[in-house]
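Asks: Here is my input; please provide its structure:
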Amino acid sequence: MATPMQPGIVLAHKRVGRTSFAVVREFLTAARAFRDRKTPAICHGGVLDPFAEGLLLVLVGAATRLFDYLHDVPKVYEAVVRWGIETDNGDPTGRIVSRGDASSLTPERLAGVLAGFVGWQDQTPPATSNKRIGSERAYEKARRGETVTLPPTRVYLHEAAWIEHRLPEQSHLRIVARGGYYVRSLARDLGRTLGCFAHLAQLRRLSIGPWHDPGPDGAKLIMGRDLLPWLPARMLDDSEVGALRRG
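Replies: So this is what the prediction gives:
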């Protein structure tokens, strides 16, 4: 793990079964080991569901102020859609709520339906999403057995393409989406549109903007001018630095 005492963005890999918050806690624990230093603020740069794996951005110190700048950055995912079964949370850990017949699916039909989801859409998040309802997260209410109804949100899908099919069981998908997009909802809505139901069986986040998943044994710290490289930037001279420090 990169030293969490250094301010910046750490490219970390989240394994299947772990929560994003567990990864953040790991960094906090490491930071608190330095008893002679103040523990920096640490947060993630966008949650990844427990059943999913891949790139998780961990923001450390002053870099936590960059959170809002990361929302609109394109994110690349690969996913496996399981046909014929819809679950209450849209992933394989959920309770089965609907079954359907996927025997009539063809690659051509799937390509046509998927194309209709590219661009701006109104998307209803899963009941177990990270969205807030008052002072609580939706998933907290759902896990207590409460009925959760979330309003649709405006989302954007840049690109979507099927990689391979093993019909009628499942299909492998690659998408590029803006922040706030739920791939679980895409799988659910594809199944409903096709009339056979579906859920997301696997999900991996490959990249966020210019940054790629370092893999299970890797982590990389991004600092300085490498932060937010898609935004305009210029070097400051000494007088400008002094003026900036004085406010």
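Asks: make it CA atoms for all contacts and neighbour counts henceforth
Replies: Will do.
Asks: mind listing the helices for the chain?
Replies: Counting by DSSP state H, the chain has helices at residues 20-32, 107-115, 138-143, 183-194, 238-245.
Asks: just the angle between the second one and helix 183-194, please?
Replies: By that I understand helix 107-115. Counting by axes from the mean of the first three to the mean of the last three Cα atoms, to 10 degrees, helix 107-115 points 120 degrees away from the direction of helix 183-194.
Asks: what separates Pro126 from Tyr181, distance-wise?
Replies: In this view, Pro126 and Tyr181 are 11 Å apart by Cα to Cα, to the nearest Å.
Asks: I have a second one here; can you model it like the first so I can compare?
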Amino acid sequence: MNAVLLVDKPAGISSAEVVRRVKSRVKPARVGHLGTLDPFATGLLPIMIGEATKLAPFIDAGDKEYAGLIRLGVETDTLDRDGAEVHRAEVPAISADQLAMVAAQFTGAIEQIPPVYSAIKRAGVPLYRLARRGDDVAPPDKRSVEIKRLDLICEAPDAIRFVATCSPGTYARSLARDIGVALGTVAHLDALRRTRNGAFSIGEAMPLSDILESLDSGAPPLRVINLRDALVGLPEVVVDTAAEKRLRNGDSRALDSQVPNVGALFKVISNSGELIAVARATSRVTAIVERIFNP
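Replies: Next comes the predicted model:
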């Protein structure tokens, strides 16, 4: 199977565990995922199988959309509900106007300090591993992210419901912490669900249990995205059999005079409709092949 599966991840397991469970059913095919979800989080997790694992550099740059719940008054070491309490503070009364002001404050380009419990590496070791073994871990450096949409609704005196659309690399746990500070208290992320990852949406996803049951039965899952369709938005160039053979032998000149806009990535498609390669136009008439996909 060379395809993308859109998994609706349940709470309580890691993204790596989802990969392990799928891989055990499709081996020896390679399996990977796009955009890690924390174990407590649910929602959209694209799983790449076989040749689809080569797609990651070309489709993992889209915005993410999340819905979740921020719990006020308690901060944890992981900034989510699974962590140990490290601070507690009173929660002031919060008005709708205050929430609107805070939402505006965090909309647009902002700077964010990622959580200590994150996959960011220091000296080649993920910070969460250092933190879990008891090392004194300094917070990561600030990074620039963009929040394109942020809606905040007061659900309870100590709970804020939110919907956010943000750039890749944004940490929802850090956003929850910072919103708590802006509201005059502390906070952690109590629930999180990813509803969009680039061009993929949760409406296209299937529960993990359904996908595993389908794979166990030997039948392909009902919703499978092929390589060509996974690269949403890229222009296409169709080549004949002779040009396909040249490309597979490493001859990028087979694309001469067929390229779209200079600098643009594009899909190279066979006469039968299969994805052969992703290429980049280097001039009006020449291109280089970024990745070849085996049939």
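Asks: care to give me the TM-score?
Replies: The TM-score (TM-score structural alignment, normalised by the length of the first structure) is 0.89; 235 aligned residues with a Cα RMSD of 1.6 Å.
Asks: who touches Arg143 of the second structure in this structure?
Replies: Counting by Cα atoms under 8 Å, 6 or more residues apart in numbering, Arg143 of the second structure makes contact with Glu111, Gln112, Ile113, Pro114.
Asks: any idea what it aligns with in the first structure?
Replies: Under the alignment (TM-score structural alignment), Arg143 of the second structure pairs with Thr153 of the first structure.
Asks: List the residues that contact the alignment partner in the second structure of Ser20 of the first structure.
Replies: Counting by TM-score structural alignment, Ser20 of the first structure lines up with Ser15 in the second structure. Contact analysis of Ser15 of the second structure by Cα under 8 Å, 6+ apart lists Lys9, His33, Thr36, Leu37, Asp38, Pro39, Leu45.
Asks: from the residues you listed, which is closest to Ile211 of the second structure?
Replies: Set against Ile211 of the second structure, the nearest of these by Cα to Cα is Lys9 (10.7 Å).
Asks: And the closest residue to Pro10 of the second structure other than its chain neighbours, how close does it get to Thr36 of the second structure?
Replies: Spatial nearest neighbour of Pro10 of the second structure, chain neighbours left out: Thr42 (5.0 Å); criterion: Cα to Cα, 6 or more residues apart in numbering. Thr42 of the second structure sits 11 Å away from Thr36 of the second structure, going by Cα to Cα.
Asks: okay, those two: which has more neighbours?
Replies: For Thr42 of the second structure and Thr36, the more surrounded residue by other Cα atoms under 10 Å is Thr42, and the numbers stand at 25 against 14.
Asks: Which residue in the first structure aligns with the more buried one?
Replies: Aligned by TM-score structural alignment, Thr42 of the second structure pairs with Glu53 of the first structure.
Asks: In this model Lys14 seems to touch that match, though I could be wrong.
Replies: Yes. Counting by Cα atoms under 8 Å, Lys14 is a contact partner of Glu53 of the first structure at 5.2 Å.
Asks: and the aligned residue in the second structure for Asp189 of the first structure, how many residues sit next to it?
Replies: Residue pairing (TM-score structural alignment): Asp189 of the first structure is matched to Asp178 of the second structure. Asp178 of the second structure: 20 surrounding residues under other Cα under 10 Å.
Asks: In contact with Asp178 of the second structure: list those residues for me.
Replies: Ala187.
Asks: what about the match of Ser20 of the first structure, distance to Pro39 of the second structure?
Replies: Counting by Cα to Cα - Ser15 of the second structure and Pro39 of the second structure are separated by 7 Å.
Asks: do the same with Pro115 of the second structure
Replies: Per Cα to Cα, Pro115 of the second structure is found 15 Å from Pro39 of the second structure.
Asks: Comparing these two, which shows the higher neighbour count?
Replies: Per other Cα under 10 Å, whichever of Pro115 of the second structure and Pro39 has more neighbours is Pro115, with 21 against 16.
Asks: what lines up against the more buried one once you look at the first structure?
Replies: Checking with TM-score structural alignment, Pro115 of the second structure has Pro126 as its match.
Asks: burial count for the closest residue in space to its match that isn't next to it in sequence?
Replies: Here the nearest residue to Pro126 of the first structure in space, its sequence neighbours aside, is Asn89; by Cα to Cα, 6+ apart that works out to 5.8 Å. Residues lying near Asn89 of the first structure (other Cα under 10 Å) number 23.
Asks: for the one 10 residues further on, same thing?
Replies: Using other Cα under 10 Å, Arg99 of the first structure has 15 neighbouring residues.
Asks: which one in the second structure is aligned with it?
Replies: Matched across to the second structure, Arg99 of the first structure falls on Arg88, judged by TM-score structural alignment.
Asks: thought that match was touching Asp77?
Replies: No. Checked against Cα under 8 Å, the pair Arg88 of the second structure and Asp77 is beyond contact range at 11.8 Å.
Asks: Enumerate every residue touching the residue most central in space within the first structure.
Replies: The centroid of the first structure falls nearest to Leu48 when counting by Cα atoms, centre = their mean (4.5 Å). Shown in contact with Leu48 of the first structure (Cα under 8 Å, 6+ apart): Lys14, Thr19, Ser20, Leu56.
Asks: same thing but 6 Å
Replies: Counting by Cα atoms under 6 Å, 6 or more residues apart in numbering, Leu48 of the first structure makes contact with Ser20.
Asks: and if you look at Glu159 of the first structure?
Replies: Ile175, Val176.
Asks: Okay, it and Ala115 of the first structure: tell me how far apart.
Replies: According to Cα to Cα, Glu159 of the first structure stands 9 Å off from Ala115 of the first structure.
Asks: go on, Gly45 of the first structure?
Replies: 29 Å.
Asks: Would you mind finding the match for Glu65 of the second structure in the first structure?
Replies: Using TM-score structural alignment to pair residues, one finds that Glu65 of the second structure aligns to Val76 in the first structure.
Asks: which residues sit in contact with the nearest residue to its match once chain neighbours are set aside?
Replies: The shortest distance from Val76 of the first structure to any non-neighbouring residue, by Cα to Cα, 6+ apart, is to Val176 (4.5 Å). Shown in contact with Val176 of the first structure (Cα under 6 Å, 6+ apart): Lys75, Val76, His158, Glu159.
Asks: Which position in the second structure pairs with Val176 of the first structure?
Replies: Under the alignment (TM-score structural alignment), Val176 of the first structure maps onto Thr165 of the second structure.
Asks: counterpart of Arg248 of the second structure in the first structure?
Replies: Checking TM-score structural alignment: Arg248 of the second structure goes with Arg245.
Asks: Equivalent analysis for Arg132 of the second structure, please.
Replies: Checking TM-score structural alignment: Arg132 of the second structure goes with Arg143.
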